[in-house]
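Student: kindly generate the corresponding structure for this input.
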Amino acid sequence: MRTAVIGLGLIGGSLLRALAAGGHEVTGFDADPATRELARESGFSIAGSVTDAVRHSEVTALAVPLTVLPRVAAELAGHDGLVTDVTSVKGPVRDLMGARRFVGGHPMAGKETSGFAVSEADLFAGCAWVLCLEPHETDLADWLSLARLVTSMGARVVPVTAAEHDVAVAQISHVPHLFAAVLAEQIAGNPLAGALAAGSFRDGTRVAATRAELTAAMCGGNVTAVRGELRQLIGDLERMATALEQADPVAALIPHLEPGARARRAWPAVPGAPERLPASVGALLDLGRSGGWVTSVGDGEVVALRPESDRKLL
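Tutor: The predicted model follows:
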């Protein structure tokens, strides 16, 4: 398949590498001349402009920051190929793309480092990759074509709407980035705390090392969902603070801690046996909402897995 990747940072660069490794004809472009040169030196076909990169592309992936997307989208005027993206917010991108052939995407993969130099061809192996499926809007044939491409890179395709995606990632990605930043700041100017910090601090603050501009753009682009989920987290923490004021703080804290402990011990969910599902919007969205994912795409059907407790045989 003839493909193009616009933006060659960690995700875009990894996608360029993965597509090339899969035997696809892929052309890349990045606004930064130094990044373009680095990618060329690595053996990839790199165009000098967005227009040149997508000229013969059947599928174009936009891997640029949300703030840059309007300018890049404008440069796609007249391009009739299928367009997807990898940004961590889907509602604003859906609104921006309008009537264009578009399927919103978000690979749940990454590292706290960024740039083409740290990109990896196998970054997406085993990761969940959201492909948005909007009833009465997304072309199902386009969605299945993209799902087939994504699963060929070893990713698990999760079908959801843009709105459902944005709430879920606020809960498990965007708000945790904000919380990690506050937690990491505890060692600033406190060398003793830094010396004593160990596993819980390391695991809870890993994403705090992400560039502040990237985290701010991610959370600011999903402001409604992030604000709501952040207030929920703050409320839960305030209830724990109230529990610590009780005569028996140990007993008072336990009911607040047990639900999270149970949830974490049960994650990740154990998948049930593979299912064959009809390639229909309803069946696919039901799969995604149950926590399931597509592993491969056939003719008129998909092979899927879902958490054992929620599995429904169709």
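Student: contacts and neighbour counts: CA atoms only from here.
Tutor: Will do.
Student: any chance you could map the strands in the stretch 151-300 of the chain?
Tutor: 156-160, 275-278, 293-297 (DSSP state E, counting those that start in this stretch).
Student: tell me which of these sits most buried.
Tutor: strand 156-160 (a mean of 27; mean count of other CA atoms under 10 Å).
Student: before we move on, back to that, distance to residue 232 added to the strands of the stretch 151-300 of the chain, as JSON lines?
Tutor: Putting these into JSON lines (distance: least, CA to CA, whole Å) gives the following:
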{"stretch": "strand 156-160", "distance to residue 232": "23"}
{"stretch": "strand 275-278", "distance to residue 232": "36"}
{"stretch": "strand 293-297", "distance to residue 232": "28"}
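Student: how near is residue 142 to residue 59?
Tutor: Going from residue 142 to residue 59 by CA to CA, to the nearest Å gives 10 Å.
Student: more crowded one of those two?
Tutor: More neighbours surround residue 59 than the other of residue 142 and residue 59, with 24 against 16 (other CA atoms under 10 Å).
Student: next secondary structure after the helix or strand harbouring residue 93?
Tutor: Using DSSP states H and E, residue 93 sits within helix 91-97. Counting by DSSP H and E, the next helix or strand C-terminal to helix 91-97 is strand 102-103.
Student: number of residues surrounding the closest residue in space to residue 174 that isn't next to it in sequence?
Tutor: Spatial nearest neighbour of residue 174, excluding adjacent residues (CA to CA, 6 or more residues apart in numbering): residue 219 at 5.8 Å. Residue 219 has 22 neighbours, counted by other CA under 10 Å.
Student: the structure of the following sequence is requested for comparison with the preceding one:
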Amino acid sequence: MRVMLRTVTVIGLGLIGGSVLRAAARAGHDCRGYDPDPATRSAARDAGDWRIDDSPGPATDGADLVVLAVPPAALPTVLESLAGHPGIVTDVASVKQPALAAVPTGVRFVAGHPMAGREVSGFAAGDAALFDDRPWVLCLDEPTALADWLAVAEFVLALGARAVPAVAAEHDDAVARVSHLPHLAAAALAAQAAGALPAGLAAGSFADGTRVAASPPALWADICAANAPAVRAALDRLIADLGTARAALDAPAPALETWFGAGHAARAGWPPTAGPAIPIPPERDDLLALGRAGGWLTEIAGTRLTAVLPSRPAAGTDGPRSRKLGRAR
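Tutor: Got it, this is the predicted structure:
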């Protein structure tokens, strides 16, 4: 049965929540919002054609979809307040296993994470186009209902994003590698510029490698701590890899060139380019196979799902065309 999402409420109107509000309004949804900060509520009221409430109860009452864009530490309390809510609830937290563990029984929850952001924060930094062509992970762990998952996937597609199916544990491992670890590395690199001469000589490579070090330290400390097991494993791999580079400095030149080559090849193959559109059955296993292969949904029309796979396999994988996806074709 198709689930229609007409009324959308966003709780938390910072960068991501404010962007969801703007993008949902752009997509034609009836939008409401709430933020605990009165100044943020005032700014949001002045910014667009939507309803901003002074408390979360009226904002969520009757909403088909509630999007929680609150700090990770606040998520359990907010979820508990939504026990008995008849609509679907989703979130945008960077770590998914703790989010799923906090869901009260009976709440129709679809764990989500848009892979989009900036090093600045606050409602004023929001942008309706923030999610355009960006991956938006939606977790298909049990007991998430497939119909609810498809409804949220259709919503994020309307916001311009790529709907990527995954399970929470695999998501948390992946983002530790490509999101949380880069923040740690950027902070370490930025600290190397201490001193007048290094800071004065820093240019393009320093700027590119340290951009996210300008993000709020408290926020990223909380995110990395929430995903500590996966971040520890990713950090250990990076430390070992840098140890190999250190050893290569004492070896003949080809060893260092070989070390650079692996990263060069991975970066040259990113971002993935979309291959031809393929049909995907609306089944849990087929959708998860799509996500594991690096693919994403592009259209949902009733029970007809369309997806794309990367045009070439990512480095270190067996390629995207699994047997299951081959059958889906």
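Student: give me the TM-score for these two chains.
Tutor: For this chain pair, the superposition-based TM-score is 0.96 by TM-score structural alignment, normalised by the length of structure 1; 310 aligned residues with a CA RMSD of 1.1 Å.
Student: for residue 101 of structure 1, which of the strands of the stretch 151-300 of structure 1 is the nearest?
Tutor: The closest of the strands of the stretch 151-300 of structure 1 to residue 101 of structure 1 is strand 156-160. By CA to CA, the value is 17.1 Å.
Student: in structure 2, what residues pair with the closest one?
Tutor: Using TM-score structural alignment, strand 156-160 of structure 1 lines up with residues 162-166 of structure 2.
Student: which residue packs closest to residue 18 of structure 1, ignoring adjacent ones?
Tutor: Using CA to CA, 6+ apart, the nearest residue to residue 18 of structure 1 is residue 121, at 4.4 Å.
Student: does that neighbour belong to a helix, a strand or coil?
Tutor: Three-state call for residue 121 of structure 1 (DSSP: H, G, I helix; E, B strand; the rest coil): coil.
Student: repeat that for residue 28 of structure 1.
Tutor: Of the three states, residue 28 of structure 1 takes strand under three-state DSSP.
Student: surely it touches residue 6?
Tutor: Yes: under the criterion of CA atoms under 8 Å, residue 28 of structure 1 makes contact with residue 6 at 5.8 Å.
Student: show me what residue 55 of structure 2 aligns to in structure 1.
Tutor: By TM-score structural alignment, residue 55 of structure 2 lines up with residue 49.
Student: its match: what's it in contact with?
Tutor: Taking CA atoms under 8 Å, 6 or more residues apart in numbering, we find residue 49 of structure 1 in contact with 29-31.
Student: residue 117 of structure 2 too?
Tutor: 15-16, 130.
Student: equivalent analysis for residue 182 of structure 2, please.
Tutor: By CA under 8 Å, 6+ apart, residue 182 of structure 2 lies in contact with residue 212.
Student: please apply the same query to the one 5 residues further on.
Tutor: With CA under 8 Å, 6+ apart as the criterion, the residues that contact residue 187 of structure 2 are 210, 212-213.
Student: how far away is the counterpart of it in structure 1 from residue 24 of structure 1?
Tutor: Using TM-score structural alignment, the partner of residue 187 of structure 2 in structure 1 is residue 181. Going from residue 181 of structure 1 to residue 24 of structure 1 by CA to CA gives 39 Å.
Student: touching, residue 54 of structure 2 and residue 37? I think so.
Tutor: No: between residue 54 of structure 2 and residue 37 there is no contact under CA under 8 Å: 9.4 Å.
Student: the two - which one has more neighbours?
Tutor: Taking other CA under 10 Å, residue 54 of structure 2 and residue 37 do not tie; residue 54 has more neighbours (16 against 11).
Student: that's a strand at the more buried one, yeah?
Tutor: No: assigned with three-state DSSP, residue 54 of structure 2 falls outside any strand and is coil.
Student: what sits against it?
Tutor: Neighbours of residue 54 of structure 2 in contact, by CA under 8 Å, 6+ apart: 34-36, 38, 41.
Student: distance from the match of strand 156-160 of structure 1 to structure 1 after superposition?
Tutor: Once the two models are superposed, stretch 162-166 of structure 2 sits on average 0.4 Å from its counterpart in structure 1 (mean CA distance after the TM-score superposition for structure 1).
Student: hmm, back to that, among the contacts of residue 117 of structure 2, who's most crowded?
Tutor: Neighbour counts for the contacts of residue 117 of structure 2 peak at residue 16, which has 29 neighbours (criterion: other CA under 10 Å).
Student: tell me which helix or strand that one sits in.
Tutor: Per DSSP H and E, residue 16 of structure 2 falls inside helix 15-26.
Student: quick one: that helix aligns where in structure 1?
Tutor: Alignment of helix 15-26 of structure 2 against structure 1: residues 10-21, by TM-score structural alignment.
Student: the matching stretch: which residues count as buried?
Tutor: For stretch 10-21 of structure 1, burial by neighbour count (16 or more other CA atoms under 10 Å) applies to 10-20.
Student: quick one: residues in contact with the helix holding residue 93 of structure 1.
Tutor: In contact with helix 91-97 of structure 1 (CA under 8 Å, 6+ apart) are residues 66, 69-70, 73, 104, 162-163, 166, 221.
Student: using PyMOL, define a selection of the buried residues within those.
Tutor: Applying 16+ other CA under 10 Å to the contacts of helix 91-97 of structure 1 leaves a buried subset, and the PyMOL line that selects it is:
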select buried, resi 66+69+73+104+162+163+166+221
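Student: in helices only, show me the contacts of helix 91-97 of structure 1.
Tutor: Judged by DSSP state H, the contacts of helix 91-97 of structure 1 include 69-70, 73, 162-163, 166, 221 as members of helices.
Student: can you redo those residues as JSON lines with distance to residue 154 of structure 1?
Tutor: Listed next are those as JSON lines, based on distance: CA to CA, whole Å:
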{"residue": "69", "distance to residue 154 of structure 1": "27"}
{"residue": "70", "distance to residue 154 of structure 1": "30"}
{"residue": "73", "distance to residue 154 of structure 1": "28"}
{"residue": "162", "distance to residue 154 of structure 1": "23"}
{"residue": "163", "distance to residue 154 of structure 1": "25"}
{"residue": "166", "distance to residue 154 of structure 1": "23"}
{"residue": "221", "distance to residue 154 of structure 1": "28"}
